[in-house]
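S.K.: Need a 3D model of the following:
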Amino acid sequence: MAQVLLFGGRSFEAHEIAGVDEAGRGCLAGPVVAGACILPVEYDLPWLNDSKQLSEARRETLYPLIREQAVAWGVGVAWPWEIDAINILQATFRAMSRAVRAMKVEPRFLRIDGDKLIPRHALQLDIPQEFVIKGDGSVPAISAASVLAKTFRDRLMVRLARRYPGYGLESHMGYGTKAHVEAIRTLGPCRLHRLTFKKVKPEDKPQVQASLF
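M.R.: Here you go, the predicted structure:
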């Protein structure tokens, strides 16, 4: 029997509901990436969980299985220059919207990981939605979206690291590790860096008053 979710006096079956999640929101470099996924009522996805709770090997195993078994899935990207232009929250909404619109089947309902909904002007679709705090660990469709977003982003960062060497992007994936921050100080930021983020943008140096003597 199909699982049914009741919301706002309407009912939605599991195969009509998309989970949505993002990866890379807190990074200093690289895009923020969102995944969207509708799972069938029955599926075989061992270890499915929040991507942060899974090893890289398990995410890599799940990634093709999710795409094969999903009713529909999509990935959306918002690049660093977009993040700098509209801020990370709005860029995250933009990536999520792109992921939803990339799906081959339009969902009837969205479940968003976190504590915010995608604004209608960003989504550009009239789809009811709800947010689910810590949904990436409790809602399978959101977990699947989390794995899609994280795995796609990690693979992308490894490729981009070849274009922008010296920062170690292939190891820390753009997060603000000590080695990454030191590389930014030494080399300066590259096109992949989020120039509005605190550890990337140059700090204002205090002006030193010229000597009178």
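
S.K.: from here on, contacts and neighbour counts on C-alpha atoms
M.R.: Fine.

S.K.: residue ranges for the helices of this structure, please.
M.R.: Assigned by DSSP state H, the chain shows helices spanning 56-69, 80-86, 88-101, 120-123, 140-163, 169-172, 178-187.

S.K.: These: which one's closest to residue 29?
M.R.: If you check each of the helices of the chain against residue 29 by CA to CA, helix 80-86 wins as the nearest, at 7.1 Å.

S.K.: Any chance you could list what contacts that closest one?
M.R.: 29, 30, 31, 32, 90, 91, 191, 192, 193, 194, 195, 196 (CA atoms under 8 Å, 6 or more residues apart in numbering).

S.K.: Please list all residues in contact with the second one.
M.R.: Just to be clear, that refers to residue 30. 24, 79, 80, 157, 173, 174, 192, 193, 194.

S.K.: follow-up on the earlier one: so for residue 112, which of the helices of the chain sits nearest?
M.R.: Per CA to CA, nearest to residue 112 of these: helix 140-163, 7.2 Å.

S.K.: Could you also give me the structure for this next sequence, so I can compare it with the first?
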Amino acid sequence: MDTSAFDADNSVSCRLSSIIPDVCKTEDCCLGIDEAGRGPVLGPMVYGICFCPISKKEELKGLKVADSKTLSEAERETLFQKLDDAKGFLGWALHILSPNTISTSMLQRTKCNLNTLSHDTAIGLVQFALDSGVQLKEVFVDTVGPAEKYEEKLSKIFPGIDVTVRPKADSLFPIVSAASICAKVARDHVVKNWKFVENLADVDTEYGSGYPNDPKTKAWLLKYLDPVFGYPQFVRFSWSTAQTLIDSKAVTVHWDDDEEDGEKAAQRLANRSMLSYFSAPGGVTNPTQTHRFFTERRLKSLDTL
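M.R.: The predicted structure follows:
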């Protein structure tokens, strides 16, 4: 799978897709939706769809797709290649949600929780298929949140399409299993080929599964916690695992915002304000002492707005 479009800038989200088979534009089709990487504190979450004519369901079954979680990495790669080779009747699309996108969405002023983000991404992929000319009649989805409410929501947004939302849909419906395989293969590729924009030199790639309870993941999080600037963008800094480590291991700083007088609060508590890291002692900007966090992101201090 070619994920180079995302690898080129993994700070933002990215959509990838196969060609749309001509038969999917003329025959009634079914579509499955599933995700990979919902729980990990490291790396992206990937949503995938697969679609094919309803008349080709038996051919899809013949590919012997299964829930990606029950397969080895090698088995997933082999099955994805089979799916991709079936381009005469089967298509797929992916939406890769970067860790940065996930965290900023969850922590912005108008917060967007993971369920809402998942729903919006799934809806966007169904709309992408429709806009591409796929004649959708059936949609099968692995549930996020209460299945009945999610099914009702999707049915209202896409009237005329028969929507089925079920727990463990990836083990019940082959078209969802196919979507699960596509999503998981994409996430595996992206994590394996991750480019750290923070220039971490010979970064240790033994970060385990990425799940918070994995000892290797915990050790990696401790190793790469910058005491001032936190984590590289590979980490979902909105996850409680990361937040807890930042609160307990990082330097205590105060941000200037509308709700608190950061400079005065910092002085009162004998801590440094976050703004102090932008300037040299005495308040005079000194580019030679700028931390690499700012130079790598081409950030500069401004005298006026």
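
S.K.: of all the contacts of helix 80-86 of structure 1, which two lie farthest apart?
M.R.: Taking CA to CA, no two of the contacts of helix 80-86 of structure 1 sit farther apart than 90 and 191, at 19.8 Å.

S.K.: Looking at the two, which is more packed in?
M.R.: Between residue 90 of structure 1 and residue 191, residue 90 has the larger neighbour count (other CA atoms under 10 Å), namely 17 against 12.

S.K.: what's the matching residue for that one over in structure 2?
M.R.: Aligned counterpart of residue 90 of structure 1 in structure 2: residue 116 (TM-score structural alignment).

S.K.: Quick check: the gap between that match and residue 105 of structure 2.
M.R.: The gap separating residue 116 of structure 2 from residue 105 of structure 2 is 10 Å, by CA to CA, to the nearest Å.

S.K.: Tell me the buried residues within the contacts of helix 80-86 of structure 1.
M.R.: Buried residues within those, counting neighbours by 16 or more other CA atoms under 10 Å: 29, 30, 31, 32, 90, 91, 192, 193, 194, 195, 196.

S.K.: Tell me the one of these nearest residue 117 of structure 1?
M.R.: Of these, the one sitting nearest to residue 117 of structure 1 (CA to CA) turns out to be residue 90, at 11.2 Å.

S.K.: Identify the residues contacting that closest one.
M.R.: Here residue 90 of structure 1 is in contact with residue 83 (CA under 8 Å, 6+ apart).

S.K.: Mind telling me what residue 34 of structure 1 corresponds to in structure 2?
M.R.: When structure 2 is aligned by TM-score structural alignment, residue 34 of structure 1 is paired with residue 47.

S.K.: And the residue lying closest to its match once chain neighbours are set aside, how far from residue 113 of structure 2?
M.R.: Leaving aside its chain neighbours, residue 47 of structure 2 sits nearest to residue 35 (4.3 Å; criterion: CA to CA, 6 or more residues apart in numbering). The gap separating residue 35 of structure 2 from residue 113 of structure 2 is 16 Å, by CA to CA.

S.K.: Same check on residue 74 of structure 2?
M.R.: Applying CA to CA to residue 74 of structure 2 and residue 113 of structure 2 gives a distance of 33 Å.

S.K.: coming back round to it: out of residue 35 and residue 113 of structure 2, which sits in the more crowded spot?
M.R.: residue 35 (28 against 13).

S.K.: In this structure the match of residue 34 of structure 1 contacts residue 34, no?
M.R.: Yes: between residue 47 of structure 2 and residue 34 there is a contact at 5.9 Å, judged by CA atoms under 8 Å.

S.K.: quick one on the thing from earlier: now, among the contacts of residue 30 of structure 1, which is nearest to residue 48 of structure 1?
M.R.: For those, the minimum distance to residue 48 of structure 1 (CA to CA) is 19.5 Å, reached by residue 24.

S.K.: re earlier: how many neighbours does the match of residue 34 of structure 1 have?
M.R.: By other CA under 10 Å, neighbour count at residue 47 of structure 2 equals 28.

S.K.: same question, residue 214 of structure 2
M.R.: 14.

S.K.: list the contacts for it?
M.R.: residue 208.

S.K.: mind checking how far it is from residue 189 of structure 2?
M.R.: Distance of residue 214 of structure 2 to residue 189 of structure 2, computed by CA to CA: 20 Å.

S.K.: about what we covered before: how about TSV for the contacts of residue 30 of structure 1, with distance to residue 124 of structure 1 added?
M.R.: Formatted as TSV, the contacts of residue 30 of structure 1 follow (distance: CA to CA, whole Å):
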residue	distance to residue 124 of structure 1
24	23
79	19
80	22
157	28
173	30
174	30
192	27
193	28
194	26
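
S.K.: between these, which is nearest residue 141 of structure 1?
M.R.: With CA to CA as the yardstick, the closest approach to residue 141 of structure 1 among the contacts of residue 30 of structure 1 comes from residue 24, at 19.0 Å.

S.K.: residue in structure 2 matching that closest one?
M.R.: Under TM-score structural alignment, residue 24 of structure 1 pairs with residue 37 in structure 2.

S.K.: you'd agree that match is up against residue 44?
M.R.: Yes: between residue 37 of structure 2 and residue 44 a contact is recorded at 6.6 Å, counting by CA under 8 Å.

S.K.: Identify the contacts common to those two.
M.R.: residue 187.

S.K.: Touching both of residue 47 and residue 34 of structure 2, which residues are there?
M.R.: By CA under 8 Å, 6+ apart, the residues touching both residue 47 of structure 2 and residue 34 are residue 183.

S.K.: In space, what's closest to residue 225 of structure 2 - neighbours in sequence excluded?
M.R.: residue 231 (5.3 Å).

S.K.: Now do that neighbour against residue 294 of structure 2, distance only.
M.R.: From residue 231 of structure 2 to residue 294 of structure 2 the distance is 14 Å (CA to CA).

S.K.: No more questions from me, cheers.
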